[in-house]
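> Let's see this in three dimensions:
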Amino acid sequence: MIKVAGTVSAPLPARTAFAYLSAFEHTSEWDPGTAVMEKLTEGPVAVGHRYHAETLFRGKRQSLEYEVIELFDNHIKLRGENDDVVSFDSIDVRSTGPGCDVLYTAEFSIKGPFKLLQPFLKPAFMSLRDPALEGLRQKLHSL
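I've put the predicted structure just below:
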């Protein structure tokens, strides 16, 4: 499994930041690697809520279907999957006085014949981290 993680500080209350980030359809507003993120389930975010994503990876557009698998106390975890990869994305928001810290973690497991290439693909997955964290930082500072 390839793990990519980082923390961003924001001047928002943790509750405000989490309310925005747990509505995963906002991901395309801050992650330059996410071209489309559309909500497939109506109503408030809950376990079982589904999303369709179109992401850009190594110059190619990839479709993933995501489902919320955990949701509690400023924590959300989603499982995304397509024919080539399974992704677990977690967002944890912690209060830091008047602001908050957001820990974003993405874990990727390659499927099928490309599984053998997983160690060699780690740099490509790691290259997604910094632009996403910077986009997240900028978006949270603008809310």
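
> Could you use CA atoms for every contact and neighbour count after this?
OK.

> Check which residues of stretch 75-89 are buried.
His75, Ile76, Lys77, Leu78, Arg79, Gly80, Glu81, Val85, Val86, Ser87, Phe88, Asp89 (16 or more other C-alpha atoms under 10 Å).

> Mind picking the one among the residues you listed that's closest to Asp31?
If you rank the buried residues of stretch 75-89 by distance to Asp31 using C-alpha to C-alpha, Asp89 comes first, at 12.9 Å.

> which residue packs closest to Tyr51, ignoring adjacent ones?
In this structure, Tyr51 finds its nearest non-sequential neighbour in Lys39, 4.6 Å apart by C-alpha to C-alpha, 6 or more residues apart in numbering.

> one more to put side by side:
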Amino acid sequence: MVRVTRTFTVSTPIEKVVEYLSDFGHAEQWDPGTKTCKRVDTGPVHEGSSWTNVSQFRGKETTLDYRLLKRQPRRLVFEGRNKRATSTDDINLSPVGGGTLITYEANIAFHGVLRLVGWAVQGEFNRLGDRTAEQMTRVLNAL
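Next up, the predicted model:
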């Protein structure tokens, strides 16, 4: 398993951050690994909403089907699956001053023989985590 955690602060109020991040389709803007992320269902975003996410890692594209598992005032949990991996994005939020403290944790559990290579890509996922925190900070501060 690969685990990446980053904690950072943005100047945007928590309510606006929750509303924005609840729509995983915005990952195209804040996740440097995401190429496309399209909503599958319709209507207001709610627990159970789903997206098809196409990401690029190590020069290869991979598609995961994501669902919003939890949407709480201070926590969002998304889970993406395909036959090779399960990715969980757990975003915890706290108000701080007029802004928001964000703890973003990504966990990738590989399936089958890929379970054996998780340790080999941890460093690359750490670098991607740094880039994600930087890009998410820029995007959220601009809201």
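
> picking up where we left off before, the residue nearest to Tyr51 of the first structure - how many residues pack around it?
17 (other C-alpha atoms under 10 Å).

> how about the helix ranked longest in the first structure: buried residues?
Using DSSP state H, we find that the single longest helix of the first structure is helix 129-142. If you call a residue buried by 16+ other C-alpha under 10 Å, then helix 129-142 of the first structure has these buried ones: Arg129, Ala132, Leu133, Gly135, Leu136, Arg137, Leu140.

> what about the strands in the second structure?
2-10, 34-39, 50-57, 60-72, 75-81, 85-96, 99-110 (DSSP state E).

> Look up how far Leu128 of the second structure lies from the residue positioned nearest the centre of the second structure.
With distances taken as C-alpha atoms, centre = their mean, Asp89 lies nearest the centre of the second structure, 4.6 Å away. According to C-alpha to C-alpha, to the nearest Å, Asp89 of the second structure stands 14 Å off from Leu128 of the second structure.

> do you know how far the nearest residue to Asp89 of the second structure once chain neighbours are set aside is from Val4 of the second structure?
Leaving aside its sequence neighbours, Asp89 of the second structure sits nearest to Ala106 (C-alpha to C-alpha, 6+ apart; 4.6 Å). Computed as C-alpha to C-alpha, the Ala106 of the second structure to Val4 of the second structure distance reads 5 Å.

> still on that earlier bit, quick one: closest of the strands of the second structure to Gly123 of the second structure.
Nearest of the strands of the second structure (C-alpha to C-alpha): strand 2-10, 9.4 Å.

> Which strands and helices lie in contact with that closest one?
Using 3 or more C-alpha pairs under 8 Å, 6 or more residues apart in numbering; DSSP states H and E, the elements in contact with strand 2-10 of the second structure are strand 99-110, helix 118-141.

> Distance from that strand to the middle of the chain?
10 Å (C-alpha atoms, centre = their mean, to the nearest Å).

> go on, stretch 23-32 of the first structure?
Taking mean C-alpha positions (C-alpha atoms, centre = their mean), stretch 23-32 of the first structure and its chain are 8 Å apart.

> show me the residues around the alignment partner in the first structure of the residue nearest to Asp89 of the second structure that make contact.
Superposed on the first structure with TM-score structural alignment, Ala106 of the second structure falls opposite Ala106. Neighbouring residues of Ala106 of the first structure by C-alpha atoms under 8 Å, 6 or more residues apart in numbering: Lys3, Val4, Ala5, Ser87, Phe88, Asp89, Ser90.

> Need the max-distance pair from these.
Top of the distance list for the contacts of Ala106 of the first structure (C-alpha to C-alpha): Ala5 and Ser87, 12.9 Å.

> tell me the contacts of Tyr66 of the first structure?
Tyr66 of the first structure neighbours (C-alpha under 8 Å, 6+ apart): Arg50, Tyr51, His52, Ala53, Leu78, Arg79, Gly80, Glu81.
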